[in-house]
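In: Here you go, sequence then predicted model.
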Amino acid sequence: MRVLGFLTLVACLTLAHSAKKYYIYKIYNLNWYAAFQDCLSRNLQLATITSDEEQRSLDIVIKRVDAINDMLWTSGTDQGEKGNFFWMSTGRHFNYTKWSKSQPDNFGGIENCVHTWNIDGVTQWNDGGCDITFVKINPKPNVFSI
């Protein structure tokens, strides 16, 4: 298991009256699988981003928790079929993306899980290794309705 020395967020969500409610928190050492399971254990889902409007809303939430430079696991993955990305939380294929330049690249043949990151002040997506564990802090969730 690889550990990277920078902060990462876990964003769980629930749909309440057709509005997304994000539970954003930082917690120690969760890879993609553990982040997914942690959301499920809270009766929530790991984040999905299905439109530019949702991406902008999530960006606002990330700024509110002062985490603009942190990474955020999403439920996006291509673990079923290489290059065929879908949202594990919903089973739906991507109809919107915000990939960084040259992404997804499946670097080393092991990148199957999608996270966000900040490149030059813009939140973008990258495919990362699902087993990568980011160092995280502050397990108290911040709750935001979008």
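Out: Okay, I see it. Numbers count the residues shown, from 1 in each chain.
In: When you work out contacts or count neighbours from here on, use the C-alpha atoms and nothing else.
Out: Noted.
In: residues in contact with the longest helix belonging to the chain?
Out: Longest helix in the chain by number of residues (criterion: DSSP state H): helix 52-64. Applying C-alpha atoms under 8 Å, 6 or more residues apart in numbering, the external contacts of helix 52-64 come out as 24, 49, 68, 96, 123, 144, 146.
In: next up, a second structure to put side by side with the first:
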Amino acid sequence: MANNLSYLFLLFYCVAFSILLDKASSDCPLGWYHYGKLCYFFSHESFDWFVSQSSCHEHHARLAEVQSKSQSDFLVNMAKTYGPGQSYWLGGRDDVIEGIWMWASTDQVFNYTDWYPGEPSNSGGQENCVHLHGAVVSKWSDTSCRHAFRFICEKEYPGDGSEVIG
């Protein structure tokens, strides 16, 4: 009887482990967070927009490109959780045509925005990159691409996108 229980326990353990291993291989990489069809990484280090973009590329990702209010709400909540008061680079810029805001990886014009009132301002004529401004209730602001902020990378979720993991 004890032998049968040991065998059943071992069998259960092996099945459970293989299920977890299979599940882990289809989720976002360690340190990334799943929302919708994407995985997100929130940096703890600050760089300028260009280095931030390169860092995302090194992870086969891009700076986050916000397409909806629900996605924006997720990013804002995560940013507040992992870096309260911190600003984060997003993938938007208007350096090709001033005032025409596009996502850097696709050159698509923004179809959703969450600008802080009075933004974008292009103060000093050199504010060509978008960041999620931690000090102003996590709204968007334009600023010089040379400022150092944390950043948010995004890449495709390798699973089926049917559940939210965080």
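Out: All right, it came through fine. All of these numbers come straight from a predicted model, not from anything done at the bench.
In: Once they're superposed, tell me the TM-score.
Out: Laid over one another, the chains give 0.74 as their TM-score (TM-score structural alignment, normalised by the length of structure 1), with 122 aligned residues with a C-alpha RMSD of 2.4 Å.
In: on that earlier part again, so the helix or strand following the longest helix of structure 1 matches what in structure 2?
Out: On the C-terminal side of helix 52-64 of structure 1, the closest following helix or strand by DSSP states H and E is strand 71-77. On structure 2, the counterpart of strand 71-77 of structure 1 by TM-score structural alignment is residues 87-93.
In: and the residue nearest to residue 45 of structure 2 when sequence neighbours are not counted, how many neighbours?
Out: Of all residues not flanking residue 45 of structure 2 in the chain, residue 150 sits nearest, at 5.6 Å (C-alpha to C-alpha, 6 or more residues apart in numbering). The number of residues packed near residue 150 of structure 2 is 22, by other C-alpha atoms under 10 Å.
In: so which helix or strand takes in residue 150 of structure 2?
Out: Under the assignment here (DSSP H and E), residue 150 of structure 2 is part of strand 150-156.
In: Remind me what the longest strand seen in structure 1 packs against, helices and strands.
Out: Determined from DSSP state E, the single longest strand within structure 1 is strand 3-16. Where contact means 3 or more C-alpha pairs under 8 Å, 6 or more residues apart in numbering; DSSP states H and E, strand 3-16 of structure 1 is packed against strand 19-25, strand 45-46, strand 71-77, strand 133-135.
In: Figure out which of these is closest to residue 39 of structure 1.
Out: Nearest to residue 39 of structure 1 among the helices and strands packed on strand 3-16 of structure 1 is strand 45-46 (5.3 Å), distances taken as C-alpha to C-alpha.
In: What lines up with residue 102 of structure 1 in structure 2?
Out: Using TM-score structural alignment as the criterion, residue 102 of structure 1 maps onto residue 118 of structure 2.
In: Please give the element, helix or strand, for that match.
Out: Secondary structure (DSSP H and E) places residue 118 of structure 2 outside all helices and strands.
In: gap between it and residue 25 of structure 2?
Out: Between residue 118 of structure 2 and residue 25 of structure 2 the computed distance is 45 Å (C-alpha to C-alpha, to the nearest Å).
In: Neighbour count for those two, which is higher?
Out: residue 25 (11 against 7).
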